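> sequence first, predicted coordinates after that:
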Amino acid sequence: MRFTSQLIALGMACLLAIWLSLALGPVSLPMMDTLRAVLHLVGVPVAEDNLQQAELIVGQIRLPRTLLGLAVGAVLALSGVAMQGLFRNPLADPGLVGVSSGAALGAAVAIVAGASFGGLPEPFQPYLLSICAFAGGLGVTAIVYRLGRRDGRTSVSTMLLAGVAMTALAGSVIGLFTYLADDASLRTLTFWNLGTLNGASYDRLWPLLLVCVAVILWLPRRAKALNALLLGESEAHHLGIDVQRLKRELILCIALGVGAAVAAAGLIGFIGLIVPHLVRLLTGPDHRVVLPASALAGATLLLFADIFARLVMAPAELPIGIVTVFIGAPFFLFLLVRGRS
């Protein structure tokens, strides 16, 4: 009963974040006009008096941005839960397997050397940056996974070390591309590396949204297996869990989810670290509750961070990655100090 009330509270907070995200920005809309515009967009008959501007802003600009924020926040938080369950460490982050750095490398290639991809078919041209970032994240994760395999088993500690090494290598290559970039490419690369939900559109949103939704729907189905893994690999095996298969599935989910999120919104840090930890403090370690609660909390936190990024320097916009780091870094330090005491 307590868990149900907590999920309902998180759901209400998420709905409030959605409503505010649709209403607030450089041009703020009355809350009721925003609600009427959304209802009209989904086909509910409402009075259309003075609704044209609100419907245009909500339907064409803020609704795709809000949907992107929901998907990215939820999938980053879920990936954080999966990573912490895989490593059995509450301070683990989805970037540990190199997927974020690989996606950043792919984006750097697309931004700086994009002219070299002029031979791509026309339907793929608008998705060049997202495709390269997604492929880079999957590629680096595949290398890390391969380095962590030995005798048919996956060594989590070896994967961690390989992830650190690949992250450093990807960072050095990104530095090289940054050095070679012209002024326009450098500005794009810098802004992308700081993370943003700006520029979301339905055409560019739906492929990445499908990947995020698939991860969001699939991961909770492995909640019981993650609970067993908390006891240790041998104990989970004795309980009938195929541990090696579970590791493969979790790594694939993390790579797909984080790769899609980074491809869509750039590098947004600390959501996958602080949200699962906060949720566990509230609900306990049971993944049957932690996973859906983390999805709701991650989506809510990212939407509120995006609202702050829009308003704090309006009409200019602060990159959302800066906001999440301002929130996440002090919290991470708090966890370290709390752990030492």
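Sure thing, it's come through. Residues are numbered from 1 along each chain as shown.
> when you work out contacts or count neighbours from here on, use the C-alpha atoms and nothing else.
Fine.
> does M313 sit in a helix, a strand or a coil?
Counting by DSSP: H, G, I helix; E, B strand; the rest coil, the backbone at M313 sits in coil.
> list the contacts for it?
M313 makes contact with no residue under the criterion C-alpha atoms under 8 Å, 6 or more residues apart in numbering.
> what packs against the helix or strand in which A223 is found?
Element membership for A223 (DSSP states H and E) is helix 223-229. The contact analysis (3 or more C-alpha pairs under 8 Å, 6 or more residues apart in numbering; DSSP states H and E) places helix 223-229 against helix 63-87, helix 233-238, helix 287-311.
> of all those helices, which lies closest to T196?
The closest of the helices and strands packed on helix 223-229 to T196 is helix 287-311. By C-alpha to C-alpha, the value is 8.2 Å.
> the helix or strand following the closest one versus helix 287-311: what angle between them?
The helix or strand immediately downstream of helix 287-311 is helix 320-340, counting by DSSP H and E. With axes from the mean of the first three to the mean of the last three C-alpha atoms, to 10 degrees defining the directions, helix 320-340 sits at 130 degrees from helix 287-311.
> quick revisit: which one of the helices and strands packed on helix 223-229 is the most hemmed in?
Neighbour counts (mean count of other C-alpha atoms under 10 Å) averaged over each of the helices and strands packed on helix 223-229 peak at helix 63-87, with a mean of 28.
> ok, and here's another one to check against it:
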Amino acid sequence: MSADPEVRAGAVDLLLPTARGRVVAEGSVTTPRSDRSTATRTVLFLLAALALAGSVTAAVRIGTADVGWTDLVRVLGTHLGLDVEPLPPLVDSLVWDLRLPRVLMAALVGASLAVCGTVLQAVTRNALADPYLLGVSSGASTGAVAVIVLGVGASALGVTGGALAGALLSFGLLLALLRRTGLDSVRIVLTGVVVGQLFTALTSLVLMASADADTTRAVTHWLLGSMAPARWNTVAVCAIVTPLGLLAAWLCSNALDGLAFGTDTAASLGIGVRRTRMLLLVVTATLTAVAVATVGAIGFVGLIVPHGVRFLVGPLHRVLLPYAALAGAVFLVWTDALARIAFAPREVPVGVITALLGVPLFLLVLRKRGEL
């Protein structure tokens, strides 16, 4: 899959505001080449969507216990109310209650992290920006550790609720610190790093002061990220939040194109820079908070996927964001499948696998871009 010459050459080299206030590339509306490019992108997007559907279906079958295609159809048919012979309860529970929610969660979280990384790289104009830049994951870790180790609010919140509360607390602190200093990209990055380090220190302090060896091991496993806790209730939450966040980001595609060129350029194009940045920060923080609260901190997805997809389809965010979502979903679905079987019957945290795969892939992308 390769981008057409118009996009690969940098179709956003000259951005113009139209009469409706949108930002488009000059000449990208009326040329026949644009029509062909749109048709090509549509076909590629449909193929990518089919690849995601195939990946989800195949990943449900992968694990220490084999599940055949017939078994999978029977389980789905049973729960959809079709007239099929049900499987034994143990096999049915394995597929319906464990594997299917886990795979769907991997797809939703992968899409969220990839889109968050794409948005933050444009907002901050920082190629190393990822979903954890705002310190949200560190706050979520502190909240989860407080519940696991100290039992703070354990009966009412649980680990997921504690993590979400910690994530929102850290983001609130970030906004409070940025309230007077503004929302320029440098301050966002520096303040996010400071907030993240603060909550990382609090997490370490709680572990060192109160946790025993078994609790520390459990917390460490959670901090590395795992799809094992995924259940239908958490999948339902992500299935609501993720599409809404992706839609909000996609509706800001033209603003993201302008922000990628800097504050002055964006303002000259009629973009409300502060308002747009605030909206995008809230969207990315919410997506990241929900993802981290449900499955822990999974690194590299939001860093390498945007760069890889940008290299393939170009920099225009109205094209880049949907492809990044699909690529992130497929990447995390297969990464989680590998985490389940690589050292079976022992399960490896998926964050470990994403890091091991992410480093060489990121270096390869940098080499292809001529930056290494």
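Done, it's in. What you see is a predicted model, and the numbers here were worked out from it, not measured in a lab.
> contacts for the helix holding A223 of structure 1 next, please.
Helix 223-229 of structure 1 has contacts (C-alpha under 8 Å, 6+ apart) with 82, 85-86, 88, 235-236, 239, 241, 243, 246, 285-288, 291.
> let me see the ranges of the strands in the stretch 1-150 of structure 1.
With DSSP state E, counting those that start in this stretch, the ranges of strands along the stretch 1-150 of structure 1 come out as 149-150.
> got the residue ranges for the helices in it?
Here the stretch 1-150 of structure 1 has its helices, by DSSP state H, counting those that start in this stretch, at 2-23, 31-41, 52-57, 63-87, 99-112, 128-147.
> how far off centre is the shortest one?
Between the mean C-alpha location of helix 52-57 of structure 1 and the chain-wide mean there is a distance of 28 Å, by C-alpha atoms, centre = their mean, to the nearest Å.
> which helices and strands sit right next to that helix?
Counting contacts by 3+ C-alpha pairs under 8 Å, 6+ apart, helix 52-57 of structure 1 packs against helix 31-41.
> what's the average distance of the helix it packs on to structure 2?
Helix 31-41 of structure 1 differs from its equivalent in structure 2 by a mean of 2.8 Å after superposition (mean C-alpha distance after the TM-score superposition for structure 1).
> now do the buried residues in that helix.
Residues D33, T34, L35, R36, A37, V38, H40 are the ones in helix 31-41 of structure 1 that count as buried (16 or more other C-alpha atoms under 10 Å).
> contact partners for the residue located most distally from the centre of structure 1?
Distance from the C-alpha centroid of structure 1 peaks at D49, with 38.0 Å (C-alpha atoms, centre = their mean). Neighbour list for D49 of structure 1: empty [criterion: C-alpha under 8 Å, 6+ apart].
> how close does it get to L120 of structure 1?
Distance, D49 of structure 1 to L120 of structure 1, by C-alpha to C-alpha, to the nearest Å: 46 Å.
> before we move on, the earlier item: the helix holding A223 of structure 1 corresponds to what range in structure 2?
Counting by TM-score structural alignment, helix 223-229 of structure 1 pairs with residues 253-259 of structure 2.
> ok, now stretch 77-84 of structure 1?
Against structure 2, stretch 77-84 of structure 1 falls on residues 114-121 (TM-score structural alignment).
> quick one: that stretch to structure 1 mean distance?
With mean C-alpha distance after the TM-score superposition for structure 1, stretch 114-121 of structure 2 departs from structure 1 by a mean of 0.8 Å once superposed.
> residues making contact with that stretch?
Under C-alpha under 8 Å, 6+ apart, the answer for stretch 114-121 of structure 2 is 126-131, 246, 249, 256, 260, 280-281, 284, 287-288, 301-303, 305-306, 321, 324-325, 327-328.
> which of these are buried? Put it as a PyMOL command.
To isolate the buried members of the contacts of stretch 114-121 of structure 2 in PyMOL, using 16+ other C-alpha under 10 Å:
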select buried, resi 129+130+131+246+249+256+260+280+281+284+287+288+301+302+303+305+306+321+324+325+327+328
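> tell me the centre residue of structure 2?
L113 (1.1 Å).
> what about it, distance to A291 of structure 2?
Relative to A291 of structure 2, L113 of structure 2 is positioned 8 Å away (C-alpha to C-alpha).
> how many neighbouring residues does V262 of structure 1 have?
30 (other C-alpha atoms under 10 Å).
> which residues touch the corresponding residue of structure 2 for it?
Counting by TM-score structural alignment, V262 of structure 1 corresponds to V292 in structure 2. When contacts are counted by C-alpha under 8 Å, 6+ apart, V292 of structure 2 touches S137, A140, A163, L164, I298.
> widest-spaced pair of the residues you listed?
Farthest pair in these, by C-alpha to C-alpha: L164 and I298, 15.3 Å.
> now do the buried residues in the match of helix 223-229 of structure 1.
Using 16+ other C-alpha under 10 Å as the burial criterion, the residues of stretch 253-259 of structure 2 that qualify are S253, N254, A255, L256, D257, G258, L259.
> looking at the residues you listed, which is nearest V333 of structure 2?
Taking C-alpha to C-alpha as the measure, V333 of structure 2 sits nearest to S253 out of the buried residues of stretch 253-259 of structure 2, at 26.0 Å.
> distance of that closest one from V56 of structure 2?
Taken as C-alpha to C-alpha, the span from S253 of structure 2 to V56 of structure 2 is 28 Å.
> now do R367 of structure 2
Counting by C-alpha to C-alpha - R367 of structure 2 and V56 of structure 2 are separated by 31 Å.
> so between these two, which is more surrounded?
Taking neighbours as other C-alpha under 10 Å, R367 of structure 2 and V56 compare with V56 leading, 22 against 11.
> mind telling me what L50 of structure 2 corresponds to in structure 1?
Mapped onto structure 1 by TM-score structural alignment, L50 of structure 2 lines up with M12.
> any idea how many residues pack against that match?
Neighbourhood size, M12 of structure 1 [other C-alpha under 10 Å]: 14.
> same check on V112 of structure 1?
By other C-alpha under 10 Å, the residues close to V112 of structure 1 number 21.
> what does it correspond to in structure 2?
Using TM-score structural alignment as the criterion, V112 of structure 1 maps onto V149 of structure 2.
> pretty sure its match contacts S210?
Yes. Using C-alpha atoms under 8 Å, V149 of structure 2 is in contact with S210, at 6.6 Å.
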